[in-house]
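# Sequence and predicted structure, then a few things I'm wondering about:
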Amino acid sequence: MPAQPPSAIELEFARRHDEEHARVCLQPRPRGLAGRLAFWRDEQLVRNALKVAGEPGLILDVACGAGRFWPVLAEHANRVILACDPSRQMLDHAPTHHPQQLLKRIKTFQSSAFNIGLSANAVDCIFCMQLFQHVTRPEDRLAMLAEFHRVSRDTVIVAVQVDAHLKRNPPADAAAALKPADRAQVEREFRQAGFSLLSHQDYLPGGVRKRVYVLSKTL
């Protein structure tokens, strides 16, 4: 699979992701209670989304990073998992976090999310839990959704930071980091790109929140 050059958005995302991942790797002890609870909730959202998507047999994890969700994706014994990331360094590092038995089921390749190195209708489902929520411009989200529509033959799972129920006077640095999207606009973009909404799940009620969508191709 030929490598596709990452976009400026992906390069910035990869830089931030690499820095955060390096900090996590250097921690001498496991994440605290809050971190474990957050990770448990993320896994719960992913399991629920996969059920809504019909437990797809061939899935592509886009902007996979170190493979945070590979163990959950691999819980379905017959599932085939492809994974791509714009960072070659991250793909080379990811195997250090997972047992060999799991890695046998993962096929990784370097690729931009805006120009995935696969043919049309190549996979049952595209899974993007990290990069999509960092894309703030509508035209960039639409470009990414168009590529997801091309490569997936059935469903797409994405996470979005939505602006519903924003906390009053959130810290400036927190608001800048999250950059929540307008929920109604993002959902219009899903439909504009040729998807219908099968379901959504909110990470937590109230405050700036993450919403996980399951989309189905309609065009």
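Now that the structure is in, tell me what you want to look at. It should be emphasised that the depicted structure is a prediction, and the values quoted were computed from it without experimental measurement.
# drop to CA atoms for contacts and neighbour counts, all remaining ones
OK.
# The longest strand anywhere in the chain - contacts with which helices or strands?
The longest strand of the chain (DSSP state E) is strand 152-162. Packing contacts for strand 152-162, counted by 3 or more CA pairs under 8 Å, 6 or more residues apart in numbering; DSSP states H and E, involve strand 123-128, strand 209-217.
# all helices for the protein, in order.
Using DSSP state H, the helices assigned to the chain run over residues 8-26, 33-52, 70-73, 88-93, 100-103, 138-151, 172-178, 183-192.
# Turn those into JSON lines, including mean neighbour count and distance to residue 130.
Formatted as JSON lines, those follow (neighbours: other CA atoms under 10 Å; distance: least, CA to CA, whole Å):
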{"stretch": "helix 8-26", "mean neighbour count": "14", "distance to residue 130": "9"}
{"stretch": "helix 33-52", "mean neighbour count": "15", "distance to residue 130": "11"}
{"stretch": "helix 70-73", "mean neighbour count": "18", "distance to residue 130": "13"}
{"stretch": "helix 88-93", "mean neighbour count": "16", "distance to residue 130": "14"}
{"stretch": "helix 100-103", "mean neighbour count": "12", "distance to residue 130": "20"}
{"stretch": "helix 138-151", "mean neighbour count": "19", "distance to residue 130": "13"}
{"stretch": "helix 172-178", "mean neighbour count": "11", "distance to residue 130": "12"}
{"stretch": "helix 183-192", "mean neighbour count": "15", "distance to residue 130": "16"}
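# this is the comparison structure:
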Amino acid sequence: MSSQPPSTIELEFAESYDREHAQVCRDVGPVGVLQRLTRWRERSLIRRALKIAGEPGLVLDLACGAGRFWPLLAEHGNRVILAADPSAGMLDHARTHHSSGLLARITLFQSSVFTIDMSENAVDCIFCMQLFHHVRDSEHRLAILRELHRVSRDTLILSLCIKSSHYPQRICVAKEEVEAQFSEAGFSILKQYDVLPGRGAGSIFVLRKET
């Protein structure tokens, strides 16, 4: 068993928020060509992933951080968006980065990622674009996946870094390991997209909940 408790994982999330805050605040300023390409590609793939997931009407953005993807999720006019994060302070911060019109469409609440305060099959789709980039421990990853399986009725969209010798500083996982964990948690893979192949920008998976 890992000696690192779930609470430590969520403290690591909190430590990453200063970096994310800086990133969000830089969004309005000039960015480089590669960064613009990465953002464009990421958003394009998320739109594709949502289509593969059936354009879910009720979505939970888990470990939502500053809400970087809320405008994209809100492009579907009838979509109901829930957003949860382990940090109440981060949720307060997120409210300062979005318009009142967008925030009116989103229900925010504080929640652990290991014990989500929702019933079984509560949402059509869970959306995790940042969460798994902060989970180092394999057992914790599997525990989170099992909790996501409990709460999702149908699909899960997530991003993570597939292990590559070119990016040793990032939290990455071997493709075979994570695919086995998806299956063990009760998910099958509908689609996988590489954001920028060979650039270590991560992969986006669309998973379906198996009965």
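Structure received. Because the structure is predicted, anything quoted here is derived from the model rather than measured.
# quick one: TM-score?
After superposition, the two chains reach a TM-score of 0.91 (TM-score structural alignment, normalised by the length of the second structure), with 206 aligned residues with a CA RMSD of 1.8 Å.
# rewinding a little: out of the helices and strands packed on strand 152-162 of the first structure, which is the most enclosed?
strand 123-128 (a mean of 24; mean count of other CA atoms under 10 Å).
# so how many other residues sit close to residue 54 of the second structure?
13 (other CA atoms under 10 Å).
# how much space between it and residue 88 of the second structure?
Noted for residue 54 of the second structure: a distance of 31 Å to residue 88 of the second structure, by CA to CA, to the nearest Å.
# next one: residue 128 of the second structure
From residue 128 of the second structure to residue 88 of the second structure the distance is 18 Å (CA to CA).
# give me the number of residues near the residue lying closest to residue 153 of the first structure once chain neighbours are set aside?
Distances taken as CA to CA, 6 or more residues apart in numbering put residue 121 closest to residue 153 of the first structure, at 4.3 Å, once the chain neighbours are dropped. By the measure other CA under 10 Å, the count of residues near residue 121 of the first structure is 14.
# How about the contacts made by residue 121 of the first structure?
150-153 (CA atoms under 8 Å, 6 or more residues apart in numbering).
# now residue 72 of the second structure
43, 47.
# any idea what it aligns with in the first structure?
Aligned counterpart of residue 72 of the second structure in the first structure: residue 72 (TM-score structural alignment).
# And that match, how far from residue 143 of the first structure?
From residue 72 of the first structure to residue 143 of the first structure the distance is 28 Å (CA to CA).
# same deal with residue 49 of the first structure?
Distance from residue 49 of the first structure to residue 143 of the first structure, by CA to CA: 23 Å.
# again, but for residue 61 of the first structure
Following CA to CA, the distance that separates residue 61 of the first structure from residue 143 of the first structure is 18 Å.
# I'd say residue 201 of the second structure and residue 195 touch.
Yes - in this structure, residue 201 of the second structure is within contact of residue 195 by CA atoms under 8 Å, at 5.7 Å.
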